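Peer 1: Using only what follows, build the 3D model:
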Amino acid sequence: MTTYRSVSIDGLDIFYREAGSRSNPTILLLHGFPTSSHMFRHLIPALADRFHLVAPDYPGYGNSSMPTVNEFDYTFDRIAEIVEKFIAAIDLKNYSLYVMDYGAPVGYRIATKYPERVQALIVQNGNAYEEGLREFWEPIKAYWHDRSSENADKLGHLFTLEATKWQYTNGVRNLEKISPDTWTIDQLFLDRPGNKEIQLALFYSYGTNPPLYPQWQEYFRQYQPPTLIVWGKNDYIFPVEGAYPYQRDLKDVELHLLDTGHFALEEEGETIANYIRQFFGARLQPILA
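Peer 2: Below you'll find the model as predicted:
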């Protein structure tokens, strides 16, 4: 059974989903934009018999607190700090990181700070290489260089229902497999007063991530976390060019390209769950036995 809880971190209510016995290996599930822990709603019960799974919502997302941009510093540094304090608050000692989209810069900040705690990585369309930032990112890069209202206006369409639906449907094989609940729920949260300003702040803050890529890559090379890559190869936001470079730096890396789009769990959730079971079964057998 998945449980739904909240814990207070720096005066914010951080919502999270949790399932599975704490005696099993922990996977910390870090969501992307514009979703929340809701994206893991099927994966969690699919793995809960052999794993302990925890999926928080970041501030400003899902069911966590949503302070305004004047009340909270919406940067990837600050969100990673909140997740770090969340990990301490619920007493996670060792864990694997499942990173997707925004979850990658959040998770890699934590991994580089506490490498000894990270048992493995699961990467689903989460970028750590310059090769992975292509056409989609050009207007966002312009915003990094000039945080003008004109450049901000060019990003406004990314917060619309049409764009949210597109994130779930672009590149998928079978539209009938994609529940409209996904984009409907995400859009409900995006449409809250003040949330557009939050998303713009994080679009701007994403510009702090590429300068950290060399540090993250050095972490891969030095600590060699076993890494499972499950990548929706038709993703326009984080294209497949961002998946291959992991193989340069990691020795124990398994790459699976899935014939689907950005939110690969929606169409390939069962496949991804099976890959996780096989991957961990081969590497953490003494723990899983």
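Peer 1: Please count neighbours and contacts with C-alpha atoms only from this point.
Peer 2: Fine.
Peer 1: and stretch 121-135, which residues are buried?
Peer 2: 121-129, 132-133 (16 or more other C-alpha atoms under 10 Å).
Peer 1: What lies in contact with it?
Peer 2: Residues outside stretch 121-135 that contact it (C-alpha atoms under 8 Å, 6 or more residues apart in numbering) are 96-105, 210, 213, 216-217, 225-232, 235, 237-243, 245, 262, 264.
Peer 1: which residues in the stretch 151-289 of the chain form helices?
Peer 2: Remark: helices assigned in the stretch 151-289 of the chain by DSSP state H, counting those that start in this stretch are 161-169, 181-190, 195-205, 213-223, 246-249, 264-283, 285-288.
Peer 1: Now render these as a markdown table, adding distance to Phe86 and mean neighbour count.
Peer 2: Listed next are the helices of the stretch 151-289 of the chain as a markdown table, based on distance: least, C-alpha to C-alpha, whole Å; neighbours: other C-alpha atoms under 10 Å:
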| stretch | distance to Phe86 | mean neighbour count |
| --- | --- | --- |
| helix 161-169 | 28 | 19 |
| helix 181-190 | 22 | 17 |
| helix 195-205 | 20 | 20 |
| helix 213-223 | 22 | 17 |
| helix 246-249 | 28 | 16 |
| helix 264-283 | 24 | 17 |
| helix 285-288 | 24 | 11 |
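Peer 1: Reformat those as TSV; add distance to Gly20.
Peer 2: Formatted as TSV, these follow (distance: least, C-alpha to C-alpha, whole Å):
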stretch	distance to Gly20
helix 161-169	28
helix 181-190	24
helix 195-205	32
helix 213-223	28
helix 246-249	30
helix 264-283	14
helix 285-288	13
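Peer 1: and of these, who's closest to Tyr74?
Peer 2: In terms of C-alpha to C-alpha, the element of the helices of the stretch 151-289 of the chain nearest to Tyr74 is helix 195-205, at 6.0 Å.
Peer 1: Packing partners of that closest one?
Peer 2: Secondary-structure packing of helix 195-205 (3 or more C-alpha pairs under 8 Å, 6 or more residues apart in numbering; DSSP states H and E): helix 138-145.
Peer 1: so what secondary structure elements neighbour the helix it packs on?
Peer 2: helix 149-153, helix 195-205.
Peer 1: List the buried residues in it.
Peer 2: 140-141, 143-144.
Peer 1: can you check stretch 223-235 too?
Peer 2: 224-235.
Peer 1: Can I get those in TSV including distance to Ile9?
Peer 2: TSV is the format used below for the buried residues of stretch 223-235 (distance: C-alpha to C-alpha, whole Å):
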residue	distance to Ile9
Gln224	31
Pro225	28
Pro226	30
Thr227	30
Leu228	30
Ile229	31
Val230	31
Trp231	32
Gly232	33
Lys233	36
Asn234	37
Asp235	34
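Peer 1: Another for comparison:
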Amino acid sequence: MPFGPGPGPASHRTVDIDGIEIFYREAGHPDAPVLLLPHGYPGSSFVYRHLLTALADRWRLIAPDLPGFGYSGTPAPDDFDYTFDAYADFLFAFAQEMRLDRYVIWLHDYGSQFGFRLAMREPARVAGLIIQNGDIYEDEFGPKYDGLRRFWTNPGPESRRGIAQHVSLDGFRDEFAGELPAEVADRVPPDLWTLHWSLMSDPARVANLVRLLEDQPTTLAWFPRQQAYLREHQPPTLIVWGPNDGYMPEGAARAYHRDLPGAELHLLNGGHWLLETHLAEVVPLVRDFLNRVHTPA
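Peer 2: This is a model prediction of the structure:
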């Protein structure tokens, strides 16, 4: 039975995690099955705002702003290491603080790395995975990775300056609106890059974000372990993917069938931000999946 008569509003709250004030959005009944929504780069919980209200009748959706993103606090580098390891540890601590004992994890962009590590850390708590343009197959990287690879193979001040050039309003616009077909490009609101740049443009935040981008090569060593997790545990998985993505084209989605041959896969005519361009198509797919794998006891 649903917990309410229909979609409901989101609440906006804060919680202290290891001395960091963390902002998060939450929707749905507190006793409903949980959908955990870690965000990626250069976003925040704002990218899940429509999804939260669309599914709040039956599920509890929780979307935190990661440290140094959105409306969350920005600890000094001595207090928080802006690396993928640190963000994975943060997501675990957040789930612990929120007392989440079972959940479906949404895996998108960098959030897929943090979410996968949470799943691997506590596989018994995972009711399922929803993968939306979150890649773990290096051989299927799209052409936009070529520039990043040049920075990865030649680390140092020059590469850092090159990365920093992308941490800008124009860089954010390209992240949110790049590669989309003309017929859907105008569905992406400029709020995405203007809001997120206004929140990220503080020099300390820029420096922290450059540090995170520099750390991205460390994720490559995790890919085989994440693939092994999928093969061993075979979690119920829904893949909703926008193939018009310079980082993660169609092949990056289909590669999941190597390790999860039974995963449900839907390729939509969008790009990296399907919740902005194809929400009406994504929500019924997610609702059907959750109704099958993650319903009230």
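Peer 1: Quick TM-score on the pair, please.
Peer 2: Once superposed, the chains reach a TM-score of 0.94 (TM-score structural alignment, normalised by the length of the first structure), with 287 aligned residues with a C-alpha RMSD of 1.6 Å.
Peer 1: Name all residues that make contact with Leu180 of the second structure.
Peer 2: Per C-alpha under 8 Å, 6+ apart, neighbours of Leu180 of the second structure: 244-245, 270-271.
Peer 1: What of Val106 of the first structure?
Peer 2: Neighbours of Val106 of the first structure in contact, by C-alpha under 8 Å, 6+ apart: 30, 76-77, 79-80, 83.
Peer 1: aligned partner of it in the second structure?
Peer 2: Using TM-score structural alignment, the equivalent of Val106 of the first structure in the second structure is Phe114.
Peer 1: again, but for Ala55 of the first structure
Peer 2: Using TM-score structural alignment, Ala55 of the first structure pairs with Ala63 in the second structure.
Peer 1: Mind checking what secondary structure that match has?
Peer 2: strand (DSSP: H, G, I helix; E, B strand; the rest coil).
Peer 1: now it, nearest residue through space, not along the chain?
Peer 2: Leu37 (4.6 Å; C-alpha to C-alpha, 6 or more residues apart in numbering).
Peer 1: What residue in the first structure is paired with that neighbour?
Peer 2: For Leu37 of the second structure, the residue aligned by TM-score structural alignment is Leu29.
Peer 1: Please confirm that that match is located within a strand.
Peer 2: Yes. With three-state DSSP as the criterion, Leu29 of the first structure is assigned to a strand.
Peer 1: List the residues that contact it.
Peer 2: 37, 40, 53-56, 97-99.
Peer 1: before we move on, what about Pro181 of the second structure?
Peer 2: If you count contacts by C-alpha under 8 Å, 6+ apart, then Pro181 of the second structure has 244, 269-270 around it.
Peer 1: quick one: it from Ser11 of the second structure, how far?
Peer 2: If you measure Pro181 of the second structure against Ser11 of the second structure using C-alpha to C-alpha, to the nearest Å, the figure is 34 Å.
Peer 1: same thing with Val206 of the second structure?
Peer 2: From Val206 of the second structure over to Ser11 of the second structure (counting by C-alpha to C-alpha), the distance is 28 Å.
Peer 1: separation between the match of Val106 of the first structure and Ala164 of the second structure?
Peer 2: In terms of C-alpha to C-alpha, Phe114 of the second structure sits 23 Å off from Ala164 of the second structure.
Peer 1: before we move on, back to that, out of the helices of the stretch 151-289 of the first structure, flag the one nearest Leu175 of the first structure.
Peer 2: Distance to Leu175 of the first structure, taken as C-alpha to C-alpha, is lowest for helix 161-169 among these, at 6.5 Å.
Peer 1: now that closest one: which residue numbers in the second structure?
Peer 2: Against the second structure, helix 161-169 of the first structure falls on residues 169-177 (TM-score structural alignment).
Peer 1: With stretch 133-148 of the first structure instead?
Peer 2: Going by TM-score structural alignment, stretch 133-148 of the first structure sits over residues 141-156 in the second structure.
Peer 1: What is the end-to-end distance of the matching stretch?
Peer 2: Start-to-end, stretch 141-156 of the second structure (C-alpha to C-alpha) is 23 Å.
Peer 1: next one: stretch 99-118 of the second structure
Peer 2: End-to-end distance of stretch 99-118 of the second structure (C-alpha to C-alpha): 14 Å.
Peer 1: got it, and stretch 280-289 of the first structure?
Peer 2: 11 Å.
Peer 1: Over to stretch 228-244 of the second structure?
Peer 2: End-to-end distance (C-alpha to C-alpha), stretch 228-244 of the second structure: 27 Å.
Peer 1: So which bit of the first structure is it matched to?
Peer 2: The aligned range for stretch 228-244 of the second structure is 218-234, by TM-score structural alignment.
Peer 1: Please work out which residues outside the matching stretch touch it.
Peer 2: 112, 115, 118-125, 170-172, 239-240, 243, 249-264, 272, 276, 279.
Peer 1: Check for me that Thr14 of the second structure belongs to a strand.
Peer 2: Yes. Note on Thr14 of the second structure: a strand contains this position according to three-state DSSP.
Peer 1: can you tell me which residues contact it?
Peer 2: 21-24.
Peer 1: ok, those in the first structure, which still hold?
Peer 2: Counting by both residues aligned by TM-score structural alignment, their matches' C-alpha atoms under 8 Å, the members of these that carry over to the first structure are 21-24.
Peer 1: Please, a PyMOL command that selects the buried ones among the residues you listed?
Peer 2: Buried subset of those, written as a PyMOL selection, criterion 16+ other C-alpha under 10 Å:
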select buried, resi 21+22+23+24
